[in-house]
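>>> Here you go, sequence then predicted model.
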Amino acid sequence: MGQNCTACLKGVPAEGKNIQDMDLSKRPIGKESLQVIKEDERENIETPLQSDGGDKRYRLYTGNPNMQMSHKAREIEATLPPVDLSFEGISAYCIEDGSIYSGQFNENYEKSGKGIEIAKDGSKYVGSFKNNLRDGIGRLITAEGSLYEGEFSKGFFEGNGKLCYDKFKYEGSFINNLQHGKGKEIWNDGSCFEGMYVKGLKNGLGKFIWNDGSWYKGGFMNNKLEGHGVYCWVNGKKYEGLWADNKMNGFGVFTWKDGRRYDGNFINDRKHGKGQFKWPNGKIYMGNWEYGKQHGYGEVTYYDLKKGLLVTKKGIWEKGVRKEWVKG
């Protein structure tokens, strides 16, 4: 008589698919993914950036800057449309941090305006800069092959953007490299989530659809089902009620495709406390439950065909088994 749904809710939504740390710059990069071409000292000479002979000097880079990109980053870039920054002919320079930069500078010889930066780790950024930081609209391909296109602020993902990372895609709002605000993520296996995020975690209202067609719509807290929500299984089962720590906890209504229905309290996905169970033939049990089974005092109401009326019996149950009827 149990709902047999505990296994469906083990772990966090979609088998733990969530994004807790979007700071891609801190992720380890395998040495095998980098193909850095060493500079030829005969081809790279110190050259003032401007004709006024300013103190700021960078080495002129005369090789192919794209060869400093990691192999994976070059593979990803080959699948993307080119970004036209309309400054052909501007030289590429080796910057103190080990990156290669081609683009616009301000009066302090800081990267400002439009430019292309290939970092020492093999990643590539194309877009806007301000005071040496990525700021404005841009495209970042990391050394391990992740792709972000959207808004930057002071070097961070900030505002609206699209992120393709490992086996999922996310489109929505970011703050400080983390999903924050409204967004949507789609996984390669067909699972998807659309809703609210706070600092990289699902928080607030949202809807998660699993790849088997099951879905949940309601509250989330730190990537877990929390608060009021509706969960529908592909086999026709449905639960609407309170959730806590990814499980049915509190009052809710569970229905089956064949017409069975339970209205009452749950603890960790099990009927527990006061509740009413109704069968398709109209029979009703109302009473106490303990960890999914009738336990303690309860009343059964059913239609007696011989008498032609509703009959209510009172009894005592123990772990799902009726022990005795109670008179009176």
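Looks like it arrived, so ask away.
>>> Could you use CA atoms for every contact and neighbour count after this?
Will do.
>>> so where do the strands sit in the stretch 151-300 of the chain?
Shown for the stretch 151-300 of the chain, the strands assigned by DSSP state E, counting those that start in this stretch span residues 156-165, 168-175, 178-187, 192-198, 201-209, 215-221, 224-232, 238-244, 247-255, 261-267, 270-278, 284-290, 293-304.
>>> Could you check the angle the first one makes with strand 168-175?
An angle of 170 degrees separates the directions of strand 156-165 and strand 168-175 when computed by axes from the mean of the first three to the mean of the last three C-alpha atoms, to 10 degrees.
>>> quick one on the thing from earlier: any chance of the strands of the stretch 151-300 of the chain in a markdown table with mean neighbour count as columns?
Below are the strands of the stretch 151-300 of the chain laid out as a markdown table (neighbours: other C-alpha atoms under 10 Å):
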| stretch | mean neighbour count |
| --- | --- |
| strand 156-165 | 21 |
| strand 168-175 | 21 |
| strand 178-187 | 21 |
| strand 192-198 | 22 |
| strand 201-209 | 22 |
| strand 215-221 | 22 |
| strand 224-232 | 21 |
| strand 238-244 | 22 |
| strand 247-255 | 22 |
| strand 261-267 | 22 |
| strand 270-278 | 21 |
| strand 284-290 | 21 |
| strand 293-304 | 18 |
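>>> Included below, for side-by-side comparison, is a second structure:
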Amino acid sequence: MKIKLLIFAAALVFAGVSASAQCKGKCRNGKGVYTFDDGEVYDGTFVEGKFHGKGTYIYKSGAKYVGEFKDGKRDGKGTYSYPTGDIYTGDFVAGKPEGKGVYTFATGDRYEGEFKGGKRHGQGVYIFSTGTKQTGIFENGILIEEISIERPKKK
């Protein structure tokens, strides 16, 4: 994404875009839609040619981010939908999940808790699709200390 932003900034500086990349609206300062050569699309606010404020970015992989941007990166509250069907909703810092969030897997499993650098990190609850809840401390995406486990009551 950094390379795309550099290319985008260069296009703005030289007041020209390539044959297939295009901007509709105010892509320097204001609201606009920028379509990249590869078909990826950003629809949102721009400040000095960078994504800044609320917006939507659709990736060629099928992934989609809806939320806040700062200086061209996902930053603030947002939702990232992966092409696999997984969804993360929560805080982003410098493009990655960081802070509080909920990661819902396409399988039905869910993690609610703290993230750092895009991974489960800190206290959280992993809720399996079976209903079992595992509360613990996570580090770099791995459960390092189980605090409690709660299984659903059998009927």
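Sure thing, it's come through. As the structure is a prediction and not an experimental result, all values here were calculated from the model.
>>> any chance of the strands of the stretch 151-300 of structure 1 in a markdown table, plus distance to residue 16 of structure 1?
Shown next, in a markdown table, are the strands of the stretch 151-300 of structure 1 (distance: least, C-alpha to C-alpha, whole Å):
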| stretch | distance to residue 16 of structure 1 |
| --- | --- |
| strand 156-165 | 15 |
| strand 168-175 | 13 |
| strand 178-187 | 12 |
| strand 192-198 | 13 |
| strand 201-209 | 12 |
| strand 215-221 | 14 |
| strand 224-232 | 9 |
| strand 238-244 | 16 |
| strand 247-255 | 14 |
| strand 261-267 | 22 |
| strand 270-278 | 22 |
| strand 284-290 | 29 |
| strand 293-304 | 30 |
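>>> burial count for residue 46 of structure 1?
12 (other C-alpha atoms under 10 Å).
>>> how near is the residue nearest to it when sequence neighbours are not counted to residue 113 of structure 1?
Nearest non-adjacent residue to residue 46 of structure 1, counting by C-alpha to C-alpha, 6 or more residues apart in numbering: residue 59, 4.3 Å away. With distances taken as C-alpha to C-alpha, to the nearest Å, residue 59 of structure 1 is found 20 Å from residue 113 of structure 1.
>>> Residue 247 of structure 1 now?
51 Å.
>>> Please apply the same query to residue 292 of structure 1.
Residue 292 of structure 1 is 64 Å from residue 113 of structure 1, by C-alpha to C-alpha.
>>> Looking at the strands of the stretch 151-300 of structure 1, which is nearest to residue 136 of structure 1?
strand 156-165 (9.0 Å; C-alpha to C-alpha).
>>> Now tell me what touches the closest one from outside.
Contacts of strand 156-165 of structure 1 with the rest of the structure, by C-alpha atoms under 8 Å, 6 or more residues apart in numbering, involve 134-135, 145-152, 169-178.
>>> what about the helices in the stretch 51-200 of structure 1?
Counting by DSSP state H, counting those that start in this stretch, the stretch 51-200 of structure 1 has these helices, from start to end: 71-78.
>>> what's stretch 60-78 of structure 1 aligned against in structure 2?
Aligned by TM-score structural alignment, stretch 60-78 of structure 1 falls on no residue of structure 2.
>>> Just the endpoints, please. Distance across that stretch?
Per C-alpha to C-alpha, stretch 60-78 of structure 1 runs 26 Å from first to last residue.
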